[in-house]
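K.L.:
next comes the sequence, and after it the predicted model I'd like to discuss.
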Amino acid sequence: MSDGTLSIIFKLGLACWSVAVVGWSSVAPAQTLMGNVEVDASELVERLDAQDARLDAAERERDELRLAVESLAQADPGKAPLDPAVKPVPTDKAAAPVAVATGFTAFPRSPDGRTVYVSAEGNDRNHGYTPDKPMRTAAAAYQRIRDGRPDRLFFRAGDQFVGNLGALKKSGRNAAQPIVIGVYENADLPNAPRPVLLSPGGTWAKNDFRDTADHVAFVGLHIVAMNRDPSRPGFNAAAMTSDHWNASAITYLGDAQNITVEDCVFEYFKFALVFQSNPNNGFATDIKLHRNMILGSYGHWDIKVAGHSSGIFAAYVDGLVITDNLWDHNGWHPDVPGAKRTKFNHNLYIQKNCTFATDIRNNIISRASAHGLQLRSGGTIADNLFVQNPLGFFTGRFPSNVNDNVVLQSIDMSDDDGEARGHGIEILPCLRANVEGNIISQKKGTLPNAYAIQFSWEKDYVEWLNGRPSTGTLKNNKVYRWPREGQPTIDVKFGDIEQDNNIIDGDFPDPDRDVASYLTTLGVSAEDASLEAFLDTARTRPRGVWWPAYSAEAVNAYIRDGFE
């Protein structure tokens, strides 16, 4: 069949996907437009890949023909017809491209990008290139994605899938044209929720040191470690295997570049997200986490069983940007035997070998096992809400800007084993730290010497400075009801720190504000308002929708008004 004949067939809309369907048939003889031919199934797969360029060209011709027909149907005699060379807006209802004005990232379809569709009603024998011929599993669909191309793997909204995607070995074209692993709309269920991807064990998607999978965006997914979910019928922690205990959702090992995770939900993993390189591979670069919910990660107190746990672990990352996420209840779970709170588990754990390009802003960080955040590398911590973490957060080593955060109600790690805590903000020795405009309010922990803000001394960090001065500013911070027996609530133990206008228990107009009282401003009755009620609602935010009222920005503004 000539290229011209193929073009005519596509332009007339006749059997435009027959080549793809035939290419994936496992039956011989295979029925084609040329008749019956005996072809091995593996050869058919190779033929399909070899015809990518022809299929892409035919698709563009079909779109141009559609546009030309629409132009003729709508033509105004007094105006020139539309230019058929202009590519029309794609007709599929992909959910990933969301208006930039909403605060979500736009991921427009590329003209030469392929979309592979996956639905619960699909079949892995389908070609997957149209919503009416979807595939069934993530792993099989990923094989259709091409390396170095801006392709898209889309799960149908509202569907549920069991199984891991597997090894990540393919990259997008560049930062502007990534591979997008996201969502397409469900025609039978308008405004359907995120697709639920149930991971049976191990890691749902993993890039290893020896493979390259750069320029990838994960958008609008809900990934659950199914055998670690305590609410799942038949859950039995005693029956969990090593694969279950050590499960992760997305793991990147090595020098990954330009990875975006946005509007996703992760539940019940040991580590929901891991981005880890090493000196031999160099830094991973430009990792962005935006408007996700990282919930209920847990490990085991006995490191031989599972070991430590956090919502995220990052090491050797340059350019880690974490914005507008909800980090709740990571590092422990009260309903799982052995998954108790320990000092080793946190909401966010950023290692000292990351760079100070780390930027953490506008997150809600709550109810961690121990620290809400360990930013061992230094960087920016700004405008976040830390609430009911036993220890709020610390930073150190490289220059750090710690500005306009709200730390509320730091608590004990445990009521039954004497794990008293209640710290607010700790600055370990670093090249420079500017700590300004923060509010630390209403300590609940019982440790008598738990500080609100402290510039601490720690041997490893002092040795790293190697004689360089540790300097910084401590200005315009406000502290309320944070008693520290026999010691200053704001304490500078190390460094040359410029201090000014830090107020402790001042004449504040309404300093008892907290998340529960904020909830009453949204119309919730005082008897029903609580931190738990706020977080339970925040966890239900729909796909592609931003709720400003349930953001760190809104709660912090309310708390701050009580101190002005």
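P.N.:
Yep, it's here.

K.L.:
going by C-alpha atoms from here, please, whenever you check contacts or count neighbours.
P.N.:
Noted.

K.L.:
can you show me the helices along the stretch 1-150 of the chain?
P.N.:
3-11, 18-23, 41-50, 52-74, 138-142 (DSSP state H, counting those that start in this stretch).

K.L.:
what packs against the longest one?
P.N.:
In terms of contact count using 3 or more CA pairs under 8 Å, 6 or more residues apart in numbering; DSSP states H and E, helix 52-74 is assigned the packing partners helix 3-11.

K.L.:
re the thing from before, now the helices of the stretch 1-150 of the chain as JSON lines including mean neighbour count and distance to Ile181?
P.N.:
Below are these laid out as JSON lines (neighbours: other CA atoms under 10 Å; distance: least, CA to CA, whole Å):
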{"stretch": "helix 3-11", "mean neighbour count": "15", "distance to Ile181": "28"}
{"stretch": "helix 18-23", "mean neighbour count": "20", "distance to Ile181": "22"}
{"stretch": "helix 41-50", "mean neighbour count": "15", "distance to Ile181": "20"}
{"stretch": "helix 52-74", "mean neighbour count": "16", "distance to Ile181": "20"}
{"stretch": "helix 138-142", "mean neighbour count": "21", "distance to Ile181": "9"}
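
K.L.:
let me have the ones you listed in TSV, adding distance to Val183 as columns.
P.N.:
Output for the helices of the stretch 1-150 of the chain, formatted as TSV (distance: least, CA to CA, whole Å):
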stretch	distance to Val183
helix 3-11	27
helix 18-23	22
helix 41-50	24
helix 52-74	22
helix 138-142	12
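
K.L.:
number of nearby residues for the closest residue to Trp245 other than its chain neighbours?
P.N.:
Spatially, and ignoring its direct neighbours in sequence, Trp245 is nearest to Ala306 (5.5 Å; CA to CA, 6 or more residues apart in numbering). Counted with other CA atoms under 10 Å, the neighbours of Ala306 add up to 21.

K.L.:
then this one, side by side with the first:
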Amino acid sequence: MLLLVPNLGNIALFALIFATSPFLADLLEVGNSVTNRDLGPPTSQFIENVSSGNATMRVQELVQSGVQLIGNLVAPCSRNKSIPSRAPFSFETLECRQLMAVTTDAGGWTVVTPSSDSRVIYVSSSEGNDQNDGLSESAPKKTLAAGLALMRNGFPDQLLLKSGDVWTNEQIVGGNGSFGQGGRSADEPMLFSSYGEGARPKLVNSDLEPVRLVGTRSNIYVIGLHLDGSIRDSTDNPGGINVIGRGENLHFEDNLIDGFGTNLIVNRATSSDTWDDVSIRRNVIVNSWNTSAHSQGIYANAVHGLLIEENTLDHNGWNDAIGDEPSGFNHNMYLSHSNLDVVIRDNFSSRGSSAGLKFQPTAGVHYVSGNVFTQNDFGMTVGGGVPQEVPPITGAEYHVTNNVVVENTTKVTPSGAYGVLVTNVNGGEFSNNIIANKQADNPGWALSIMDGRNSWETRGYGVRDFEVSDNVIYNWRGQVQVKEPTTTDPYTGEISNVRFENNAIQEPSLTNDQPLIQLDAFAADNGVISFTGNKYYSKQAANEWFKLDTTSVDLATWQATKGDAGATNSRVDYVDPTRTVTTYAASLGYTTYEAFISAAKFQSKANWDVRFTAQTIGDYIRDGYQLDTVGVTPLPSPSAPTSSAFAPLPAFAFTAPMQSLMVAGDSTRVESSIVQQDSQPMMVSHQTAFSQLQQRVRLSSLMGGSTTNSDCAETKTDESASDAWNAAFDNWDGGLAGDYSPGG
């Protein structure tokens, strides 16, 4: 039966729902041109009816059309595999059916609900008894071994440890038959977590790995545990979470991992092993050390589909208190060459022994965005791998955007503190990053683009088809280097089609004696890298701003030789370019960096404070690089806490019908009404205004169906709208290279 609907009735309601999403509003605006993008007849009909104000349409058809429109933009159901979009808007599924065991709450935290046949096992060191059945909070087991004995292979069972309790030298161990291979599926995983109120349950271990998953392991979630290596001595070097073998769908979230040989390891046991879909998110990973081998905060190898998101990493790879000195082989994050299709976003990486991120995959497509790296010797290395192999590596595609690298040090590299090293890259971009305010007074480069060969890596791919654009490099005292191939070996990498555009290279220091850009002989004499529209400034003598091989030249000679159309000799006046993580800590009332980072280590689901996230810290620093067009004083600092002690902010909650929605990148803000249904906002959130803003699209209840979430999505952002329709369906796959141990 047809329903006649007034123009301001349900048609207007649904128009409002979709118009409040700027992306869908754009679709309505362009009208018929959108229908030619093969969105399907229901979507075309919906757009035509809403655009024309047609008041005669079945309400059910209208709702179905809205669902179809979202459905055409939603990536295929894949729990952990992140598929970055190539458009300002795409959607990633959160739930793939009506009743799901794994969901995400309004604060962005993973929730695993027991299935109807789950066995939930309770363990308490303070109140438990192994003679209890362990199936209720009132009758918990006492030891981890007794609890693990009740876990069943292939079932979505849950082992929950009592919050605030402590176990010493006990293990959650999967191997040799213990709890089998894991849960039923990605949607119904096996869970190791906590129950009750209070601090995370703590496993204090000396020579045992508190979480050990070996062999074939799939569909396992580890959430909300404290793994403590403080009782180790120099002869004990266990990992915190040690995953060795093969499998899929592993998820580690909200854990505090402190003081192990390597805090979190995911590696293969044999050259044919791989892990698919591994997520490492919102953990605090700190203070790894090892006096007899290499030590990392996170080490991952042979993972296909890896998400590392919103973690806090600090002081991994060294322990000065016991004489474990920093090493160039130890890092906060070390991702070896056999990983494929990695997303690293919104992490805070501080004071690594050497690199904040050593990122070496030699194939696949990878994304590094929104991270803050501070007080590392290397902010990050992008590319690398094992180029001595024959046949040579083919290079991976890297998209490195919107990161902040500041205050680098020289713990193990006295010759220089380096910002970013790029090598063995085949396509991608390095854009909208800030590299600024190096602590050390030495000539380490802010950005080094290399051919992929050095003293121990004899063959490489080089850097090809790569764009470096819209970055700020400020006060580094050693800015940009492009390094030539150094051998006639046919496998030596090459630098070709590198585009260096619209960057601001600014050197205000009087102590600087390095050029703004140095090209070694090959890059200086050949058109392997092009320059356009960059802004240069230095207090050096004008004829020393650039170096072509060994010859110093001024801007005019530089342009005559290398082009750089539109380049300017101009000091860019920023609002407050002195901003660093240290000044941010001071703005919050912390008198030392150590006090600030100690507070940041309290991050957890129960104490989530947005002031300690990479998003907030990065935004503070980026705000300092706004253009000062009217001579304003530095921007106001964030509000200071009431005391220098850690005081978590309350959890985010929607309290008003008007919310800010960031769209099409980090700089466009749209104010729009949030239409509510069942107290859930019918909108989607942006990528960088904190994960607490994640929301769900709820249409099922409007259709008279179940009130469970039927279409849940979160936004992604990226650079090109032209191929948005296909990007969500990309499937990243590739081959494997060789193998490495968790070392440099």
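P.N.:
Received, thanks. Please read all numbers here as calculations on a predicted model, not as lab measurements.

K.L.:
quick one: TM-score?
P.N.:
Here the TM-score for the pair of chains, by TM-score structural alignment, normalised by the length of the first structure, is 0.73; 430 aligned residues with a CA RMSD of 2.2 Å.

K.L.:
follow-up on the earlier one: out of the helices of the stretch 1-150 of the first structure, nearest to Arg341 of the first structure?
P.N.:
Among these, the nearest to Arg341 of the first structure by CA to CA is helix 138-142 (34.2 Å).

K.L.:
ok, average deviation of that closest one from the second structure?
P.N.:
Taking mean CA distance after the TM-score superposition for the first structure, the mean distance separating helix 138-142 of the first structure from the aligned residues in the second structure is 1.5 Å.

K.L.:
quick check: Val50 of the second structure is in a helix.
P.N.:
Yes. According to DSSP: H, G, I helix; E, B strand; the rest coil, Val50 of the second structure belongs to a helix.

K.L.:
just tell me what it corresponds to in the first structure.
P.N.:
Under the alignment by TM-score structural alignment, Val50 of the second structure pairs with no residue in the first structure.

K.L.:
over to Arg464 of the second structure?
P.N.:
Match for Arg464 of the second structure (TM-score structural alignment): Ser470.

K.L.:
for Leu408 of the first structure, which of the helices of the stretch 1-150 of the first structure is the nearest?
P.N.:
Closest to Leu408 of the first structure of the helices of the stretch 1-150 of the first structure, according to CA to CA: helix 138-142, at 41.2 Å.

K.L.:
what's near enough to touch the residue nearest the centre of the second structure?
P.N.:
By CA atoms, centre = their mean, the second structure has its centre lying nearest to Arg345, at 1.6 Å. Residues near Arg345 of the second structure by CA atoms under 8 Å, 6 or more residues apart in numbering: Ile308, Glu309, Glu310, Tyr367, Val368, Ser369, Gly370, Asn371.

K.L.:
residue in the first structure paired with it?
P.N.:
Match for Arg345 of the second structure (TM-score structural alignment): Arg361.

K.L.:
what do you get for Glu429 of the second structure?
P.N.:
Per TM-score structural alignment, the equivalent position to Glu429 of the second structure in the first structure is Asn434.

K.L.:
try Ser448 of the second structure
P.N.:
In the first structure, the residue paired with Ser448 of the second structure according to TM-score structural alignment is Gln454.

K.L.:
counting neighbours, what do you get for that match?
P.N.:
Using other CA under 10 Å, Gln454 of the first structure has 21 neighbouring residues.

K.L.:
so it, which state does it fall into?
P.N.:
Applying three-state DSSP: Gln454 of the first structure is strand.

K.L.:
follow-up on the earlier one: any idea how far the match of Glu429 of the second structure lies from Ala529 of the first structure?
P.N.:
According to CA to CA, to the nearest Å, Asn434 of the first structure stands 35 Å off from Ala529 of the first structure.

K.L.:
which residues of the first structure fall in helices?
P.N.:
Secondary structure of the first structure (DSSP state H): helices at 3-11, 18-23, 41-50, 52-74, 138-142, 242-245, 459-465, 515-520, 531-538, 552-561.

K.L.:
so can I have a markdown table of these showing distance to Val407 of the first structure?
P.N.:
Formatted as a markdown table, those follow (distance: least, CA to CA, whole Å):
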| stretch | distance to Val407 of the first structure |
| --- | --- |
| helix 3-11 | 61 |
| helix 18-23 | 57 |
| helix 41-50 | 55 |
| helix 52-74 | 53 |
| helix 138-142 | 40 |
| helix 242-245 | 32 |
| helix 459-465 | 24 |
| helix 515-520 | 11 |
| helix 531-538 | 14 |
| helix 552-561 | 9 |
